[in-house]
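Colleague: fold the following.
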Amino acid sequence: MQDMAGHTHQLSQYKGRWVILNYWAPWCPPCLEEMPDLVTFHDAHARHDAVVLGVAVQYKTERSVRDYVDDMLISYPIILGDTQKSALLQPEVLPTTYIYAPDGSLYKVKRGALSRGWLETLLKEAASASK
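Modeller: Prediction:
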């Protein structure tokens, strides 16, 4: 998958880290409500144990996505999902977040909005369960 900055992302390159793959659309109110939490979560974890990747779908133009990303100060990579359909899942509900464990396996699918607190709790519970 290639992000809007031209960087390529593969799940395998994040081995040993959690990957939060969040599908969203500019017209989706719950998607937009969860973004500040995703930004703060990514900023707190990106250098250590987790990364957020956003996948924009069902947008009018690339420019509309880019403007939104700039306005919201989104710090995590954004992939234009509509241009890479063959490489990506297509969720039935927006937002949908696929959470991959550090070993690369799909750990959880969350349909609907999430919060930073929910993500933090999920990671803590997973760490406790693996001990």
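Colleague: only C-alpha atoms from now on, for both contacts and neighbour counts.
Modeller: Will do.
Colleague: doesn't Val109 fall inside a strand?
Modeller: Yes. When DSSP: H, G, I helix; E, B strand; the rest coil is applied, Val109 is found to be in a strand.
Colleague: count of neighbours near Val52?
Modeller: Neighbours of Val52 under the rule other C-alpha atoms under 10 Å: 23.
Colleague: secondary structure class for it?
Modeller: Three-state call for Val52 (three-state DSSP): strand.
Colleague: likewise Lys124?
Modeller: Criterion first, three-state DSSP; result for Lys124: helix.
Colleague: where is the longest helix in the protein?
Modeller: In the chain, taking DSSP state H as the definition, the longest helix is helix 29-45.
Colleague: show me which positions of it end up buried.
Modeller: Residues of helix 29-45 classed as buried: 31-32, 34-43 (neighbour count, 16 or more other C-alpha atoms under 10 Å).
Colleague: wait, Tyr68 sits on Ala25?
Modeller: No. Judged on C-alpha atoms under 8 Å, Tyr68 makes no contact with Ala25 at a distance of 10.3 Å.
Colleague: between the two, who's got more neighbours?
Modeller: Ala25 (20 against 14).
Colleague: please give the structure of this sequence too, so both can be compared:
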Amino acid sequence: MIKKSLAIAFLLLLAGFAFWNFAMHKEAEIGIEKGEKAPDFTLPSLKGGEDVSLSDFKGKKVLLNFWATWCKPCRTEMPDMQQLQNEHRDIAVLAVNFTSSEKNHKAVEAFADSLALTYPIVLDQEGINAKYEIFSYPTTFIINESGIIEDIVLGTMTKKEMEEKLGL
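Modeller: Predicted coordinates for the structure are as follows:
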């Protein structure tokens, strides 16, 4: 009787451990909220050449910024994003332009050139802004090395605020 009770207790313990282990290693749901895995996308690069995907930056912290040339606050924060990228090569800055709201591709290129931006800028004519439910510009997602959204910031950030959000 004692052996049977010990065997049942042992099996329950093993079952509990298996359940706990499964629950702790469960993949995050894909979504656009804190704690969710950021939806992947692939868009054409402003500079031409190969397309750029969010998943290209897996293993790095990512500052994913949604912007437009007509957005004055975007113009204010973009030089800080460039400085951040220059000083911290271990992170990635990725800027998604709301291209369907722009005059044309050349206007976006002229804007980026005027600010000497070298980090990746992609052109969204496919609705990624809508998929991420972007309603105001700039909007920035802070994504960790595993692709999980750690923070969402509406509005302009300073370089110091960007560094704080990225844990730098």
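Colleague: could you quantify their similarity as a TM-score?
Modeller: Laid over one another, the chains give 0.84 as their TM-score (TM-score structural alignment, normalised by the length of the first structure), with 122 aligned residues with a C-alpha RMSD of 1.7 Å.
Colleague: which residues sit in contact with Glu34 of the first structure?
Modeller: Going by C-alpha atoms under 8 Å, 6 or more residues apart in numbering, Glu34 of the first structure touches 113-115.
Colleague: which of those residues map to contacts in the second structure?
Modeller: Retained in the second structure: 113-115, out of the contacts of Glu34 of the first structure (criterion both residues aligned by TM-score structural alignment, their matches' C-alpha atoms under 8 Å).
Colleague: kindly reformat those residues as CSV containing secondary structure, neighbour count and distance to Arg63 of the first structure.
Modeller: Converted to CSV, those look like this (DSSP: H, G, I helix; E, B strand; the rest coil; neighbours: other C-alpha atoms under 10 Å; distance: C-alpha to C-alpha, whole Å):
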residue, secondary structure, neighbour count, distance to Arg63 of the first structure
Ala113, coil, 18, 24
Leu114, coil, 20, 26
Ser115, coil, 16, 27
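Colleague: and the residues you listed as a markdown table, adding distance to Ala101 of the first structure?
Modeller: A markdown table is the format used below for those (distance: C-alpha to C-alpha, whole Å):
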| residue | distance to Ala101 of the first structure |
| --- | --- |
| Ala113 | 20 |
| Leu114 | 17 |
| Ser115 | 18 |
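Colleague: and the helices in the first structure, which stretches?
Modeller: 29-45, 62-71, 116-129.
Colleague: what span of the second structure is the shortest one aligned with?
Modeller: Pointing back at helix 62-71 of the first structure there. Mapping helix 62-71 of the first structure onto the second structure (TM-score structural alignment) gives residues 105-114.
Colleague: now the buried residues of helix 29-45 of the first structure in JSON lines, with distance to Met1 of the first structure?
Modeller: Output for these, formatted as JSON lines (distance: C-alpha to C-alpha, whole Å):
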{"residue": "Cys31", "distance to Met1 of the first structure": "21"}
{"residue": "Leu32", "distance to Met1 of the first structure": "22"}
{"residue": "Glu34", "distance to Met1 of the first structure": "22"}
{"residue": "Met35", "distance to Met1 of the first structure": "20"}
{"residue": "Pro36", "distance to Met1 of the first structure": "23"}
{"residue": "Asp37", "distance to Met1 of the first structure": "23"}
{"residue": "Leu38", "distance to Met1 of the first structure": "20"}
{"residue": "Val39", "distance to Met1 of the first structure": "20"}
{"residue": "Thr40", "distance to Met1 of the first structure": "23"}
{"residue": "Phe41", "distance to Met1 of the first structure": "22"}
{"residue": "His42", "distance to Met1 of the first structure": "19"}
{"residue": "Asp43", "distance to Met1 of the first structure": "21"}
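Colleague: tell me which residues in the match of helix 62-71 of the first structure are buried?
Modeller: 108, 112.
Colleague: of all the buried residues of helix 29-45 of the first structure, which comes closest to Ser105 of the first structure?
Modeller: His42 (19.7 Å; C-alpha to C-alpha).
Colleague: quickly note the distance from the equivalent of that closest one over in the second structure to Val93 of the second structure.
Modeller: Counting by TM-score structural alignment, His42 of the first structure corresponds to Gln85 in the second structure. According to C-alpha to C-alpha, to the nearest Å, Gln85 of the second structure and Val93 of the second structure sit 6 Å apart.
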